[in-house]
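# for reference, the sequence and a predicted model appear below.
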Amino acid sequence: MTSLQEWHLWMSAQLAAVTDQPAQESRWLMAHSLGLRPVELLVNAHESLGHAEKDRLQNLLDERLRGVPLAYCLGEWSFYGLDLEVNAAVLIPRPDSELLIHLALAEADAGNAQRILDLGTGSGALALALAVAQPQARVFAVERSPEALAVARRNGERLGAKVEWLEGDWFAPLDPALRFDRIVSNPPYLASADPHLPELQHEPLAALVAGPSGLECLESIIQGAAARLHPGGQILLEHGWEQGTAVGSLLLEQGFQQVQTHVDIAGRERVTTARSPDHA
């Protein structure tokens, strides 16, 4: 094999073992490895590849065939229209999480410089999507993993979005006087014995698993949130598709009002929202 076209056909055949979009993934991997736009792969289909280019392609293909997620092979992924750097230190942003953004923006006051907090920001996806959509807002993002926070900071610099990044556990690194109009979070919510964990082996375990029940992180956030929200402030939490009732109960126990669970693009319960008491 020497030409781009030959490599594309051969890689597509190999990738059929790990994806239902082998031709598309082949184009993405080739474009990334060779520094070309996908259209250039077509225009230059009969051009020959050098030894170094073939080695880079083979190494990338080998990674993908070992089960490394496509996003990690490419080093970036799209979320809410933003191209974000991702690596094994952060979760790959999922389309399901865009529901959090839709809900957070649905009641946003364009003329009001709101204060927003993203807990467990990972790659910075939620914080950056909100900061870009609401440039007048003051957005804070907390992450306990220094490696993940470094990725988030680079994404912020790349997008030119203003976010105040803080390293620590949930509310701990925040100024005690700070109060927020909105708190969003996609925290770890899998149980330690969740049967889906083997499928997620390449993603950071600490960003996936909350503990024996899967509710531990959600409970910690909910217990501290009311004291951090302005009266009537909103909390939006992503959770597992079977956790909506439990999360709603935890919110009600802490005095939250207007508790509502929303379904994702697959029709599964995915995000629960609530408001702090008017006189918190």
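Done, it's in. Numbering: from 1, shown residues only.
# hey, let's count contacts and neighbours off CA atoms from now on
Noted.
# please state the offset of stretch 98-106 from the chain centre?
Taking Cα atoms, centre = their mean, to the nearest Å, one finds stretch 98-106 lying 13 Å from the centre of the chain it belongs to.
# contact partners of it?
Applying Cα atoms under 8 Å, 6 or more residues apart in numbering, the external contacts of stretch 98-106 come out as 79-80, 126, 129-130, 182, 184, 236-238, 264, 271.
# ok, stretch 60-80 next?
Outside of stretch 60-80, the residues within contact range by Cα under 8 Å, 6+ apart are 11, 14-15, 17-18, 25, 28-29, 32-33, 83-88, 92-95, 98, 125, 129, 202.
# quick one on the thing from earlier: now the contacts of stretch 98-106 as a markdown table including secondary structure, neighbour count and distance to E6?
A markdown table is the format used below for the contacts of stretch 98-106 (DSSP: H, G, I helix; E, B strand; the rest coil; neighbours: other Cα atoms under 10 Å; distance: Cα to Cα, whole Å):
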| residue | secondary structure | neighbour count | distance to E6 |
| --- | --- | --- | --- |
| F79 | strand | 18 | 32 |
| Y80 | coil | 20 | 34 |
| L126 | helix | 25 | 40 |
| A129 | helix | 17 | 39 |
| L130 | helix | 25 | 43 |
| R182 | strand | 24 | 52 |
| V184 | strand | 25 | 47 |
| L236 | strand | 24 | 48 |
| L237 | strand | 23 | 47 |
| E238 | strand | 26 | 44 |
| D264 | coil | 16 | 40 |
| V271 | strand | 26 | 45 |
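# for K54, state which of those is nearest.
K54 lies nearest to F79 out of the contacts of stretch 98-106, by Cα to Cα, at 30.3 Å.
# adding another structure so you can compare the two:
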Amino acid sequence: MMTSPPFPPPASGRGDVRGALADAARHLDAISDTPRLDAELLMAHALDMSRDAMLLGGLDRPAPAKFAALLDRRLAHEPVAYIVGDRDFWTVTLEIGPGVLIPRPDSETLIEAAVEHFGDRAPARILDLGTGPGTLLLAALDQWPGAQGLGIEASAEALAYAVRNAARIAPGRATMLRGDWAAGIEGPFDLILANPPYVEADAALPRDVIGHEPASALFAGFDGLDDYRRIVPDLPRLLAPGGAAILEIGHRQREAVTALLSARRLQVACRSDLGGRARALIATS
């Protein structure tokens, strides 16, 4: 018996880019908060050109036939970043794919907090605990070209991306190692960055996230604090005088993680993201 397709039919690939984008955005409106942006990123990838170049001079081109297959993948809730294979973060572009946590704009709050903390100084040694594809470490190294960095990652899949990204973005300046948070790491470091898993075990997440991104990079016990409890005790011994440890938190975790840091005699400040939510805790000795 014939059944109807689970999603609206994708753009046909015929006609020009302008028309295909409008058609795709209409389809994506049912499953995405950013349907037009998603369509533009997929189309730019299909055209093998930047989104800016496409918008400035490519809208009247014929739409490439392969755009339809990319749109089908997005309509099945696959994240755009996995489909196109990269994601911009701060001033760098990171290669990413399945098995890797997708960098979020909110995480740039940690780099902003670090820039504010150091002012006209620059950190010499940077540690990124749970670096994923190198997100925070490589952004920081791009910010401070004289710095050296160490990224620690438990996932072999994510570490492979981190190694490739480091070779391209900060050759000779970033060491990426497989490890278990700060176990076996010796300091001191001027800047310590960490975006650990912090989602509660029973939290409901969007289909794009729960169906594709690695659970090990998202969930951290019943209260979302398991990994902070492992990371925080090592911070005092790893942190150089005048340095800062900056941790990403869920927007309801400020008090709980602050208490963990304060128990280790660290001074704590908070920086909010662009949405006004508590996002980064800055710990100093």
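Yes, it's here. Bear in mind that the values here come from a model prediction, so they are computed numbers and not experimental data.
# on that earlier part again, show the buried residues in the contacts of stretch 60-80 of the first structure.
11, 14-15, 25, 28-29, 32-33, 84-88, 92-93, 98, 125, 129, 202 (16 or more other Cα atoms under 10 Å).
# quick one: which of the residues you listed sit in helices?
Counting by DSSP state H, these place 11, 14-15, 25, 28-29, 32-33, 98, 125, 129 in helices.
# on that earlier part again, nearest to L149 of the first structure, of the contacts of stretch 98-106 of the first structure?
The closest of those, once distances to L149 of the first structure are taken by Cα to Cα, is L126, at 13.1 Å.
# OK, contacts around that closest one?
Contacts of L126 of the first structure (Cα under 8 Å, 6+ apart): 100-101, 118, 184-185.
# which one (most neighbours) among these?
Within the contacts of L126 of the first structure, most neighbours by other Cα atoms under 10 Å means D118, with 27 neighbours.
# residue in the second structure paired with that one?
Per TM-score structural alignment, the equivalent position to D118 of the first structure in the second structure is D128.
# helices of the stretch 51-200 of the first structure, residue ranges please.
51-65, 70-74, 98-106, 125-133, 146-159 (DSSP state H, counting those that start in this stretch).
# export those helices to CSV and tack on distance to L215 of the first structure?
Converted to CSV, the helices of the stretch 51-200 of the first structure look like this (distance: least, Cα to Cα, whole Å):
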stretch, distance to L215 of the first structure
helix 51-65, 32
helix 70-74, 27
helix 98-106, 18
helix 125-133, 20
helix 146-159, 22
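# ranking the ones you listed by burial, who's on top?
Most buried of the helices of the stretch 51-200 of the first structure by mean neighbour count (mean count of other Cα atoms under 10 Å) is helix 125-133; its value is a mean of 23.
# quick one: the counterpart of A139 of the second structure in the first structure and F79 of the first structure, what's the gap?
Taking TM-score structural alignment, A139 of the second structure has A129 as its aligned residue in the first structure. As for A129 of the first structure, its distance to F79 of the first structure is 8 Å (criterion: Cα to Cα, to the nearest Å).
# can you check A150 of the first structure too?
For A150 of the first structure, the distance to F79 of the first structure - Cα to Cα - is 18 Å.
# looking for the alignment partner of I265 of the first structure in the second structure.
Aligned partner of I265 of the first structure by TM-score structural alignment: L274.
# A strand includes its match, no?
No - applying DSSP: H, G, I helix; E, B strand; the rest coil, one finds L274 of the second structure to be coil, outside a strand.
# that one reaches P105, doesn't it?
No - with contact defined as Cα atoms under 8 Å, L274 of the second structure does not count as touching P105 (9.0 Å).
# the counterpart of D169 of the first structure in the second structure - nearest residue in space that isn't next to it in sequence?
Aligning on TM-score structural alignment places D169 of the first structure opposite D180 in the second structure. Of all residues not flanking D180 of the second structure in the chain, A154 sits nearest, at 5.8 Å (Cα to Cα, 6 or more residues apart in numbering).
# ok, now how distant is the one you found from G97 of the second structure?
Distance from A154 of the second structure to G97 of the second structure, by Cα to Cα: 16 Å.
# ditto for G15 of the second structure
30 Å.
# in the second structure, which residue is most central in space?
P103 (1.2 Å; Cα atoms, centre = their mean).
# now do the contacts for N186 of the first structure.
By Cα under 8 Å, 6+ apart, the residues touching N186 of the first structure are 97, 119-121, 237-239.
# could you find the closest non-adjacent residue to the match of I265 of the first structure?
The shortest distance from L274 of the second structure to any non-neighbouring residue, by Cα to Cα, 6+ apart, is to D106 (7.3 Å).
# got it, and P241 of the second structure?
Spatial nearest neighbour of P241 of the second structure, chain neighbours left out: S285 (7.0 Å); criterion: Cα to Cα, 6+ apart.
# tell me, how many neighbours does that neighbour end up with?
S285 of the second structure, neighbours per other Cα under 10 Å, totals 16.
# map D16 of the second structure onto the first structure.
Under the alignment (TM-score structural alignment), D16 of the second structure maps onto L4.
# tell me what the helix or strand R279 of the second structure falls within is packed against?
Using DSSP states H and E, R279 of the second structure maps to strand 278-284. Using 3 or more Cα pairs under 8 Å, 6 or more residues apart in numbering; DSSP states H and E as the contact definition, the elements that strand 278-284 of the second structure packs against are helix 108-118, strand 239-248, helix 254-262, strand 267-272.
# mean shift between it and the first structure?
Here strand 278-284 of the second structure, set against the first structure after superposition, deviates by a mean of 1.3 Å using mean Cα distance after the TM-score superposition for the first structure.
# outside of that strand, which residues touch it?
With Cα under 8 Å, 6+ apart, strand 278-284 of the second structure has contacts from 106-107, 109-110, 113, 242-252, 254, 258, 261, 266-273.
# filter the residues you listed down to the buried ones.
Buried among the contacts of strand 278-284 of the second structure by 16+ other Cα under 10 Å: 106-107, 109-110, 113, 243-250, 254, 258, 261, 266, 268, 270-273.
# closest one to A124 of the second structure among the helices and strands packed on strand 278-284 of the second structure?
Closest among those, using Cα to Cα: strand 239-248, at 10.1 Å.
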